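Engineer: Show me the folded form of this:
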Amino acid sequence: MAASNPPNMIDPSIIEYLKAHGEEEIQVGDKLHQITATLNRHISTCQGLLTRIHSTPSSKLAPLLKQVEETGIKPEIESVGELSEFASNYPYYKYNHRWTRSVQNVVSTILLTAWLGGMGTESRPGELGRLLTIEEVGEIVKVPVNLKDRDAFHISIEEYLLALTDISEELSRLAMNSVTMGDIALTVRVSGFVKDLFAGFQLLNLKNDIVRKRVDAVKYHVKKVEDVIYDLSLRNLIPRQTE
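Structural biologist: A predicted model of the protein is given here:
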């Protein structure tokens, strides 16, 4: 008669299985931490460069945006590529919480740079006020977007929406700083954009609590810009045709 495990004894193979998978998760987590740490350093560099827009007239933004693209966004794209290659080997929704904030920040730096007139190509030169679609962002970063047919790394709709709320906050700040630089036209341009953006958000059926709360905050960005426009109007600083 074959020997069997004594009563109340755990099968050793169960422990070995748990040990192997536990070690794998630790290794995956360590690698993801390493990649995202590098990515976050590039994001910090990019965001630091973009803060200069608040003291640079729009007519002189081109050299700054070129520097942002070369020194900030290009390294971001390289790190996202490394992240995509590694993360696609594992279940997306098991690990995406480790990088989703970083990806959101990458998207927001790209969206803001493009809105200010950067990220142009030979076929489509940069222009002030241009909002990139999520598909255009995916092409720039060279990763899929909103994947539904396979389990792999991608930029999600939620990350894109959250990035939009980020740039609305940054642009509302820019609207005020543009006044101090005498760039009233840019302030008016920002005002129109954030209003349109908020109106667009109202058409969405948002079920994600985080996205909904962040979108709700956009109305305060709109109000901040409206207050600036109202003050300029009282002072007759906005030309009638622009208004």
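
Engineer: Only C-alpha atoms from now on, for both contacts and neighbour counts.
Structural biologist: Noted.

Engineer: helix or strand right after the helix or strand E136 falls within?
Structural biologist: Assigned by DSSP states H and E, E136 belongs to helix 134-141. Of the helices and strands lying after helix 134-141 in sequence (DSSP H and E), the nearest is helix 157-180.

Engineer: And that following helix, what does it pack against?
Structural biologist: helix 100-115, helix 184-202, helix 209-234 (3 or more CA pairs under 8 Å, 6 or more residues apart in numbering; DSSP states H and E).

Engineer: Quick check: which of those helices is buried the most?
Structural biologist: The highest mean neighbour count among these, using mean count of other CA atoms under 10 Å, belongs to helix 100-115: a mean of 23.

Engineer: between that helix and helix 184-202, how many degrees?
Structural biologist: Angle of helix 100-115 versus helix 184-202, following axes from the mean of the first three to the mean of the last three CA atoms, to 10 degrees, is 140 degrees.

Engineer: structure for this one too, so we can compare:
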Amino acid sequence: MIDQRIFENLQTKIDEETTVRDELHEIVQTLARRGRSTQAILSRAHSTPADQLKPVLDDVTKEILAQKEEVTRLKAVADQHPFYKYNGLWSRELQNLVASIELCAWLGGLQEHKGPSSTSFMTIEDVGKFLDIPVNLKEQDAFHLTIEEYLLALIAMVEELARLAVNSVTLGDYTRPMQIGNFVKELFAGFQLLNLKNDILRKRSDGIKYSVKKVEDVVYDLSLRNLVPKGGSSA
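Structural biologist: The predicted model follows:
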């Protein structure tokens, strides 16, 4: 005979896990909703001249700071439970947030909220410090930003910058594609140094070369039409 209390105990544990997932899901849903708002505002950069971007970046910064508050809420709950059991619930939204942070910083935003040593490119440590969360934890089972999430966010940013290079030409800005070209090529060179084991990350990183080629094609066309001054590649 099997003691039915075994299954009653299992049901209790299932109910407890369901409660945890529901609580985390509610926070992640709010984070996702804020994230869509952030991305919608950032998309205005594709139709706004570079010298008129400040109002857009100010609005983006407000949304990013609101998302930061949700990350703080998420961390408080997630720290009470095994990280890798639940991190799939928020990993995608955290990647999207980091991509928005990186793009906003590259465009010149978040100046008042970054560290004094930060440039337009934010390292994983810069992002962790900005969000006030640990990164790449190895000896502690707690909420953190993983290297994989950070790299996937960089890939998403490169794809968006490639699109921005094309739209900048439409706006008559022939300097920004040169700046984007130099940046994405340096980033691509950095990715080539990595020996990636994660299948998804490896496949996504392979796509960077297509984004680089897209930007190089834009710069090449500008050069053919003499729309870029000599030495403009170092802009």
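
Engineer: Can you check which part of the second structure the helix holding E136 of the first structure sits on?
Structural biologist: Aligned using TM-score structural alignment, helix 134-141 of the first structure spans residues 124-131 in the second structure.

Engineer: The matching stretch: average distance to aligned residues in the first structure?
Structural biologist: Mean deviation of stretch 124-131 of the second structure relative to the first structure after superposition (mean CA distance after the TM-score superposition for the first structure): 0.9 Å.

Engineer: neighbouring contacts of that stretch?
Structural biologist: For stretch 124-131 of the second structure, contacts defined as CA atoms under 8 Å, 6 or more residues apart in numbering pick out 68, 71-72, 98, 101, 113-115, 118, 134-135, 145, 147, 150.

Engineer: Give the ChimeraX command for selecting the buried subset of those.
Structural biologist: Selection of the buried residues among those in ChimeraX, burial being defined by 16 or more other CA atoms under 10 Å:
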select :68,71,98,101,114,134,135,145,150
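
Engineer: Export the contacts of stretch 124-131 of the second structure as a markdown table, with columns for distance to N167 of the second structure.
Structural biologist: Formatted as a markdown table, the contacts of stretch 124-131 of the second structure follow (distance: CA to CA, whole Å):
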| residue | distance to N167 of the second structure |
| --- | --- |
| K68 | 29 |
| V71 | 32 |
| T72 | 35 |
| V98 | 23 |
| I101 | 20 |
| H113 | 28 |
| K114 | 27 |
| G115 | 30 |
| S118 | 27 |
| P134 | 36 |
| V135 | 34 |
| L145 | 32 |
| I147 | 31 |
| Y150 | 26 |
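
Engineer: residue range for the top helix by length along the second structure in the first structure?
Structural biologist: Looking across the second structure with DSSP state H, the single longest helix is helix 5-42. Matched against the first structure by TM-score structural alignment, helix 5-42 of the second structure falls on residues 13-50.

Engineer: Report the mean deviation for that stretch after fitting onto the second structure.
Structural biologist: Superposing on the second structure and averaging over aligned pairs (mean CA distance after the TM-score superposition for the first structure), stretch 13-50 of the first structure comes out at 0.8 Å.

Engineer: Return the distance of that stretch from the chain's centre.
Structural biologist: Offset of stretch 13-50 of the first structure from its chain centre (CA atoms, centre = their mean, to the nearest Å): 20 Å.

Engineer: With stretch 33-51 of the first structure instead?
Structural biologist: In this view, stretch 33-51 of the first structure has its centroid 12 Å away from the chain centroid, taken as CA atoms, centre = their mean.

Engineer: in it, what counts as buried?
Structural biologist: So stretch 33-51 of the first structure, judged by 16+ other CA under 10 Å, has buried residues 35-36, 39-40, 42-43, 45-47, 49-50.

Engineer: quick one: the residue most central in space within the second structure and V60 of the second structure, what's the gap?
Structural biologist: Most central in the second structure under CA atoms, centre = their mean is A99, positioned 1.8 Å from the mean C-alpha point. According to CA to CA, to the nearest Å, A99 of the second structure stands 12 Å off from V60 of the second structure.

Engineer: Overlap of the contact sets of these two?
Structural biologist: Counting by CA under 8 Å, 6+ apart, A99 of the second structure and V60 have no contacts in common.

Engineer: List the contacts of the residue opposite L154 of the second structure in the first structure once aligned.
Structural biologist: For L154 of the second structure, the aligned position in the first structure is L164, judged by TM-score structural alignment. By CA under 8 Å, 6+ apart, L164 of the first structure lies in contact with 108, 111.

Engineer: dump the residue contacts of the closest residue to I147 of the second structure other than its chain neighbours.
Structural biologist: Counting by CA to CA, 6 or more residues apart in numbering, N136 is the residue found nearest to I147 of the second structure once chain neighbours are left out, at 6.0 Å. Residues counted as contacts of N136 of the second structure (CA under 8 Å, 6+ apart) are 144-147.
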